[in-house]
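A.B. asks: Pasting a predicted model and its sequence here:
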Amino acid sequence: MSKRIFSKRMVIMLIILAVVFGLIFGFKAFMGKMMNDFFDNMPQPAAAVSTYEARQDNWASILEAVGTVNAVNGVNVTAQVPGEVEAIEFESGDSVKKGDVLIRLEAAADRAQLNALEATAGLARQEYDRYQRLFKQGSISRSELDNRRAQRDQAVAQAQAQREQLNYKTVRAPFDGVLGIRQVDLGQFLQAGTPVVSLNQLQPIFVDFALPEQELSRIEKGLKVRVTLDAYTDQQFEGEISAIEPGVSEATRNVSVQARFENEDNKLRPGMFASVDIQLPQSEDVVVIPRTAISYAPYGNAVFVVKDAPQKGETGENEESDADSEKKAEGADKIVKKRFVKLGRRRGDLVAVIDGLKPGEVVATSGLLKLRNDAAVTIENDVQPSADATPTPGNS
C-alpha cells in the first residue's frame, strides 16, 4: 500500500515540475518574442546623407588599356674583346652622346702588334713599288709583280685588322642616352660580352600596349594617347599612336599598339607600368554620378536612390504594407531605395552609369555604410564629396 502511495506522489511531483518548467520556458519564449517584435517594429533613426542629382554629360569616347614603357633604344653595353679595365671614363647615371668613351681596356700588347704589322705593311708597299719599276723595265714577269701586289695587300689588311682589334679595346656609347649603374671595376678582367653598363635612350620613348581585335577599326596612327604612371599619379603624359601591329595575336586575339612620347623631363622610364587612355574622335552621352555614391560589392555594384517617404495609406516600390513603410520612414520625409547599376568609364571623381539610373534621379553620396533598403534619411548637403571630372591636388 505504501509503495503505491509513494509512486503516486512521485508522478504528481513530476507533473508539477513539468508544469513549472513549462511555464518558465514559455515565459522566456514569450518575452523573447516580445523583445524581437519590439526591435523589429522600433522606428529606425533617420541617417544623415549628402546627395547628388544624376546628370547627363557628353564624354569623349576613350579606350582604356594597360601598357609598358619601353626605350626607343636600350642595351647593356658590353666589351667586344677580352681585356683588363685600364680606365673608366663615366659615372653612373651620366647622359652621354654617341661615340663617348665609357671604358678603356689595357692594350699595350695590341699596340705593339699593330706597330709590327704596320712596319711589315710599309715594307710590302716599298717592295711592290720596286717590283713595279722593274716590271716596267722588263726585268721581271707579270706573275712576280702580281705576287708582290698580293703580299702588299695582305700585309695592309693584317695591319687594318689589328687596328680594328685595338679600337675594340675602347668601349664607346653606341647612341645618345642615359647610363645606368656601373657594373665593372677598375682592374677587372673582362671576357668578351661582359656587361659594362646599361644605356637607354629616353627621348623620345615608347609605351607599348594591346587592345582587343574588336577595337582595331576605331584606332589609327596619330590618335592622341594619355598615360598615367604609378610614380606620378597626379600627372598625365600626352603622346600619340606611332605604330599598329599589322597582325593580331592568335593566342590572345589582341593587336599590339605603340605610342610615342617626347619625354622631355625623362619621367617615363623603361619598364614602368602605364595606364593608357586612347582618345577617340567620337563622343557619347552618359549619366554621371560621383564615385562616392557607389556601394561596391562582389555580387554587384549599387546606389541608394533617394525617394519621398510614402504617406499613410501609400505603398512603396516593393509593394510593402502601409504600416511597414510608415514605420521605416518615421522621423524623416525621405527614404532610400537600393538599386543595382552597371558602371562604365571613370573620369576624375565621376563615374558613368550605363544601366540602372536615369538623369535627374537623386543618389546618396555619403553615409552609405549606414543605409539599407527603405532606410529613412535626412539630407545634409553642407559638406559635399568631391565630384570633379578633372580633380587636382590641393597643394598643386
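C.D. replies: Nice, thanks for sending it over.
A.B. asks: rest of the way, CA atoms for contacts and neighbours
C.D. replies: Will do.
A.B. asks: Next, work out how far apart Tyr52 and Ala293 are.
C.D. replies: Distance check for Tyr52 against Ala293: by Cα to Cα, to the nearest Å, it reads 8 Å.
A.B. asks: The structure to be compared is supplied as follows:
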Amino acid sequence: RVRRLAGAGALPTATLEDAERAVAVARAQKEAADARDAAASDEVVELRLAEAAVAQAQAAVAGAEARLARTTIRAPHDGRVLVRMVEPGDTVRAGDVLFELAADGATELVIEPDERNLAWLRVGQAAKASADAFPADVFDATVSYVAPAVDPSRGSIEVRLLVPDPPAYLRPDMTVSVDLEVAAKDDVIAIPSDAIRRDGDRPFIFVVDGRRVRRQPVAVGLSGEGYSEIVDGLEPGARIVLATPLALEDGDRIRPIEREP
C-alpha cells in the first residue's frame, strides 16, 4: 500500500524506503525466530533421545548387577565352615548343598527323646549335660524349644537346649548326655542307676542277704544325675549289689565289700 501511494505521489520516496526496510527487518526477525524454534525442536528431540539412552543404560547396569548377585553365594549367618562340598569351577544347581556351617551365637544342644516323655517337657526347664568325651564335666542347659510335632518314623520329638556358659571343648556334632529335671523329691530311697537290672520291662536289683544275693523286684521312680528313686521293693539301710561285669543269679554266694555312699 505504501508503494502504491508513493507511486501515485501521495507519499515521499523516503517514507517508502523506510517502510521497505521495516518489512525487511521484520522478515529477518521472523526467519531468525523460525530458525531458533527449529533449533530448539532439534534440541528437545536430542534431549529425549539422550534420556532414553540413559534409561536403557541404567536398565542394562541393573540387569548386570542382578546377574552378578546370583553368582555370589552368601551364608544366611556368620559362622565357621565345617565341610565344603564343592571346589572352584564346579557346576552347581539351585538347591545343592555347598557348605556346612557352624553358626556363631548361642550354643545349642539338640536331643530327640521318645515321645512318651512329652508330658515331662516344657520350655524353660533346667537340665544338666555332659559330653561323652568329658563325662565328669557337667554343665547347665535350659530347654528353649520343643517341636510342635512328633517324628512319625522314629516316634521321637526334637528338643533344643541353650547352654549359657558352654565349656571350651564343646564342638559341633559332639555326642552329649542330657538329664532334664522333671521333678524333685526329698527323703527318698535312691540308688545308683547302674545297679538296676531289667528282665524285659521289669526292673530288679540284687540285695545282699548274708553271703548270698537275692533278686529283688523294685519299682523305679524319678531318675537323674546317675541315681534312681526306688518307690517300692527296697527298705532303707538294705545293702545292694552295685554294677558289676559278673553274671549273677539269685542265691549266688558272694564276699561283700562295702563301699561308702
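C.D. replies: Great, that's in hand. What you see is a predicted model; the values in this text were computed from it and never measured.
A.B. asks: quick revisit: give me the common contacts of Tyr52 and Ala293 of structure 1.
C.D. replies: 363-365 (Cα atoms under 8 Å, 6 or more residues apart in numbering).
A.B. asks: Skipping adjacent residues, who's closest to Ala293 of structure 1 in space?
C.D. replies: Thr365 (4.1 Å; Cα to Cα, 6 or more residues apart in numbering).
A.B. asks: Hmm, I typed the wrong one, I wanted Gln162 of structure 1.
C.D. replies: Closest to Gln162 of structure 1 by Cα to Cα, 6+ apart is Leu114, at 5.6 Å.
A.B. asks: and that neighbour, that one's in a helix?
C.D. replies: Yes. Checked against DSSP: H, G, I helix; E, B strand; the rest coil, Leu114 of structure 1 lies within a helix.
A.B. asks: What residues sit buried inside the one helix or strand Glu127 of structure 1 maps to?
C.D. replies: Using DSSP states H and E, Glu127 of structure 1 sits in helix 108-137. Neighbour counts over helix 108-137 of structure 1 (16 or more other Cα atoms under 10 Å) mark 110, 113-114, 117-118, 120-122, 124-125, 127-129, 131-132, 135 as buried.
A.B. asks: Ok, stretch 185-194 of structure 2 next?
C.D. replies: Buried, per 16+ other Cα under 10 Å, within stretch 185-194 of structure 2: 189-193.
A.B. asks: for the residues you listed, which one is nearest Ser156 of structure 2?
C.D. replies: When the buried residues of stretch 185-194 of structure 2 are ranked by distance to Ser156 of structure 2 (Cα to Cα), Ser193 comes first, at 23.2 Å.
A.B. asks: and the nearest residue to the closest one once chain neighbours are set aside, how many neighbours?
C.D. replies: Closest residue to Ser193 of structure 2 apart from its sequence neighbours, by Cα to Cα, 6+ apart: Tyr227 at 4.7 Å. Counted by other Cα atoms under 10 Å, the residues lying close to Tyr227 of structure 2 total 16.
A.B. asks: Give me the aligned partner of Asp277 of structure 1 over in structure 2.
C.D. replies: Matched to structure 2 by TM-score structural alignment, Asp277 of structure 1 sits across from Asp179.
A.B. asks: give me every residue that touches its match.
C.D. replies: Asp179 of structure 2 touches 127-129, 224-225, counting by Cα under 8 Å, 6+ apart.
A.B. asks: which of those residues map to contacts in structure 1?
C.D. replies: Using both residues aligned by TM-score structural alignment, their matches' Cα atoms under 8 Å, structure 1 keeps these contacts from the contacts of Asp179 of structure 2: 127-129.
A.B. asks: So which elements touch the helix or strand hosting Leu68 of structure 2?
C.D. replies: Applying DSSP H and E as the criterion places Leu68 of structure 2 in helix 13-70. In terms of contacts (3 or more Cα pairs under 8 Å, 6 or more residues apart in numbering; DSSP states H and E), helix 13-70 of structure 2 is packed against helix 2-7.
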